[in-house]
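1. predicted model and sequence below, questions to follow.
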Amino acid sequence: MGIVQKFIFAVLLAAIALVVTACGSSGENTADSASKWDQMKENGTIKVGTAGTLYPASYHDSESDQLTGFDVEVVREMAKRMGLEAEFVEMAFDGMLTSLNSGTIDIAANDISITEDRKEKFAFSIPYKHSFATAIVRKDDLSGIDTIEDVKGKKAAGEATTIYMDIARKYGAEEVIYDNATNEQYLRDVSSGRTDIIINDYYLQKLGIAAFPDLNITIHPDLKFETPDQGAGIIMKKDNNQLKEQIDQTLQEMLEDGTISELSKQFFGGDDVTKKPDLNY
């Protein structure tokens, strides 16, 4: 065989190897997804990342100190219907995404907004909560914010990778980053003037205000934000196809039979967050 023929033969072998490798990788991803679901069923548990500090989505009951909350109880019931026990691991939101990729947890549930950017890197369940964003400010002077333009230069509290901090950045706020802080810390810092504004979920803020009536805080009457999310759902690794299928099917059943609606009313003061809000304000 001449040099030219040998070169062509080598290129053909390399091309075939690439095709075989690509096909093998696709098959392995499918197999991995199936084996993970099988392993989960065999172990009887599903590891869930959640904050444990975000009232009323995921927090500790003041009397029993037991982990509870809307997202926590949705996942507990979902896992039960799937024949699994939910094992919760408490961590900050950024840690949840890292832990999903490393396999430390199987899913995360923590009022997590479904966005296009996140869908490029992770898989989401169908949404089971819908809302919009509002702003907590000081009650006596609205933190010096009359219009949306006044947010520029104000100190906005939040976690770095949330859609709410994205909104604050968009309007030129100065970021004050917290790592899995409690609702009380966030609210007290606005009240005391350490920070000026918290942009976050309306339902969470409504309950936060009610829980601390003595603080100098209120929801700004004129600031509302239509977030770029598609509801809130459970987040998991991108290739967990079988797990996603099981979760979606179970959540759909829970939405249809009213279970999630009842949990919503229990944790959100009678509000049904399973329904999309009217944003004609």
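-> Here it is on my side, so go on.

2. only C-alpha atoms from now on, for both contacts and neighbour counts.
-> Noted.

3. all strands of this structure, in order?
-> Taking DSSP state E, the strands of the chain run over residues 45-50, 59-60, 67-68, 85-90, 107-108, 122-124, 133-138, 155-158, 174-177, 198-201, 217-225, 235-237.

4. what sits against the residue at minimal distance from the centre of the chain?
-> Per CA atoms, centre = their mean, the C-alpha nearest to the average position across the chain is that of residue 112, at 1.5 Å. Counting by CA atoms under 8 Å, 6 or more residues apart in numbering, residue 112 touches 232-235.

5. save those as TSV, and put in neighbour count too.
-> Output for the contacts of residue 112, formatted as TSV (neighbours: other CA atoms under 10 Å):
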residue	neighbour count
232	24
233	24
234	26
235	27
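
6. okay, helices next: where are they in the protein?
-> Ranges of helices within the chain are 3-43, 70-81, 93-102, 116-119, 163-170, 183-192, 202-211, 241-256, 259-267, based on DSSP state H.

7. residue 135: which of those helices is closest?
-> Each of the helices of the chain has some distance to residue 135 by CA to CA; the shortest is helix 202-211, at 8.0 Å.

8. what comes up buried for that closest one?
-> Neighbour-count burial for helix 202-211 flags 202-206, 208-209 (criterion: 16 or more other CA atoms under 10 Å).

9. over to stretch 245-265?
-> Within stretch 245-265, the residues that qualify as buried are 246-248, 250-252, 254, 260-264, counting by 16+ other CA under 10 Å.

10. out of those, who's nearest residue 170?
-> residue 264 (30.6 Å).

11. about what we covered before: as CSV, the helices of the chain with distance to residue 149 would be great.
-> Shown next, in CSV, are the helices of the chain (distance: least, CA to CA, whole Å):
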stretch, distance to residue 149
helix 3-43, 47
helix 70-81, 34
helix 93-102, 29
helix 116-119, 26
helix 163-170, 11
helix 183-192, 19
helix 202-211, 20
helix 241-256, 39
helix 259-267, 34
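
12. put this next to the previous one:
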Amino acid sequence: MFKAKKWSGLILILSLTLVFASCSKNEETSSNGDQLTKNDKLVVATSGTLYPTSYHSDETNELTGFEVEVVREMAKRLELDVEFVEMGVDGMLTSINSGTVDLAANDMDITDEREEKFQFTIPYKHSYGSAIVRADDLSGIKTLEDLKGKKAAGASTTVYMEIARKYGAEEVIYDNVTNDQYLRDVGIGRTDVILNDFYLQSLAIAAFPDLGVIIHPDLFYFPNAQAMIMKKDNKELLEKINPVIQEMLDDGTISELSKQFFSGADVSQKPDIDFE
């Protein structure tokens, strides 16, 4: 799935020799057996419903977003075609392991547990956790300990649902629905809280201001970093991608994309917040 664009004649031979170390055309493998390419494209899992990191434009209905555009620019610099496959978060890790996709780019938190089973690129987004609650009573939540018995909305395999479980919340699982559905259900009391990334939640609230929900003013936790995630043994893919992401960080490309999609905020920088 990870393969350079087609070239003709001698250029094709030289390109494949230099870049992919004499791999075969039909199914390329590295010297240690890692599969590099298939179907002449980089296949990337993303949700298409997570504003502003991966969503469909209201004007064009085209897939866009912060991480979608980071992937597109990365693939352009690597001279790769890219195909996005939209799915829920719970299916992304399974799809990586099965080889259905090469990697996932969807605000994937880097955690010790995930690093045991997968590998991440270098991080290009830094954030922290927040809580969306009802505006009138903060859903009866003052601290994370108050999550016990509350209905927490989300996907089952996210870091934030793990936090909700840890504090005794009741899970309400959604399968790749849009932000307005999550927010509306909190507002009407079907659920009580959404734990998720601060930047994502702030923009979701701004996009749907009339649903009776807010970001909890005092509940910030879990400083974290996000990156693309891929199969543990695909070292060759990681070695191709990481230098390009670093280049995009160094030349300001990721910073500019961040400001474009996060209302001027630069998520490529670590937040200056005391989480003690």
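-> Perfect, thanks for sending it. Because the structure is a prediction, the values reported are computed rather than measured.

13. tm score of chain vs chain?
-> The TM-score (TM-score structural alignment, normalised by the length of structure 2) is 0.86; 247 aligned residues with a CA RMSD of 1.4 Å.

14. tell me which of the strands of structure 1 is the most buried.
-> Mean neighbour count (mean count of other CA atoms under 10 Å) peaks for strand 107-108 among those, with a mean of 28.

15. ok, average deviation of that one from structure 2?
-> Compared with structure 2 after the fit, strand 107-108 of structure 1 shows a mean deviation of 0.8 Å (mean CA distance after the TM-score superposition for structure 1).

16. what range does that strand cover in structure 2?
-> The aligned range for strand 107-108 of structure 1 in structure 2 is 103-104, by TM-score structural alignment.

17. picking up where we left off before, and residue 130 of structure 1, which of the helices of structure 1 is closest to it?
-> The nearest among the helices of structure 1, by CA to CA, is helix 202-211 at 9.7 Å.

18. show me what the closest one is packed against.
-> strand 133-138, helix 183-192, strand 217-225 (3 or more CA pairs under 8 Å, 6 or more residues apart in numbering; DSSP states H and E).

19. before we move on, the earlier item: now the strands of structure 1 as CSV including distance to residue 8 of structure 1?
-> Written out in CSV, the entries for the strands of structure 1 read as follows (distance: least, CA to CA, whole Å):
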stretch, distance to residue 8 of structure 1
strand 45-50, 51
strand 59-60, 64
strand 67-68, 64
strand 85-90, 55
strand 107-108, 48
strand 122-124, 41
strand 133-138, 61
strand 155-158, 59
strand 174-177, 58
strand 198-201, 61
strand 217-225, 60
strand 235-237, 41
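
20. and which of the contacts of residue 112 of structure 1 is nearest to residue 79 of structure 1?
-> Nearest to residue 79 of structure 1 among those, with distances taken as CA to CA, is residue 234, at 12.2 Å.

21. in contact with the aligned residue in structure 1 for residue 41 of structure 2, which residues?
-> In structure 1, the residue paired with residue 41 of structure 2 according to TM-score structural alignment is residue 45. Neighbour list for residue 45 of structure 1: 84-87 [criterion: CA under 8 Å, 6+ apart].

22. how about a cut-off of 10 Å?
-> The neighbours of residue 45 of structure 1, taking CA atoms under 10 Å, 6 or more residues apart in numbering as the test, are 39, 79-80, 82-87, 106.

23. before we move on, what about residue 84 of structure 2?
-> Residues in contact with residue 84 of structure 2 (CA under 10 Å, 6+ apart) are 42-48, 63, 68, 71-72, 101, 103-105.

24. same check on residue 75 of structure 1?
-> Contact partners of residue 75 of structure 1, counting by CA under 10 Å, 6+ apart, are 46, 48, 69, 81, 85-88, 107-109, 234, 247, 251.

25. what does stretch 270-281 of structure 1 contact?
-> With contact meaning CA under 10 Å, 6+ apart, stretch 270-281 of structure 1 is reached by 127-132, 203, 222-226, 230-232, 255, 258, 260-266.

26. what's the end-to-end length of that stretch?
-> This stretch, stretch 270-281 of structure 1, spans 21 Å end to end (CA to CA, to the nearest Å).

27. now do the buried residues in that stretch.
-> Within stretch 270-281 of structure 1, the residues scored as buried using 16+ other CA under 10 Å are 272-274.

28. ok, the residues you listed vs residue 35 of structure 1, which is closest?
-> residue 274 (32.3 Å).

29. what count of nearby residues applies to the residue nearest to that closest one when sequence neighbours are not counted?
-> Nearest non-adjacent residue to residue 274 of structure 1, counting by CA to CA, 6 or more residues apart in numbering: residue 129, 4.7 Å away. Counted with other CA atoms under 10 Å, the neighbours of residue 129 of structure 1 add up to 22.

30. how much space between the equivalent of residue 237 of structure 2 over in structure 1 and residue 217 of structure 1?
-> For residue 237 of structure 2, the aligned position in structure 1 is residue 243, judged by TM-score structural alignment. Per CA to CA, residue 243 of structure 1 is found 42 Å from residue 217 of structure 1.
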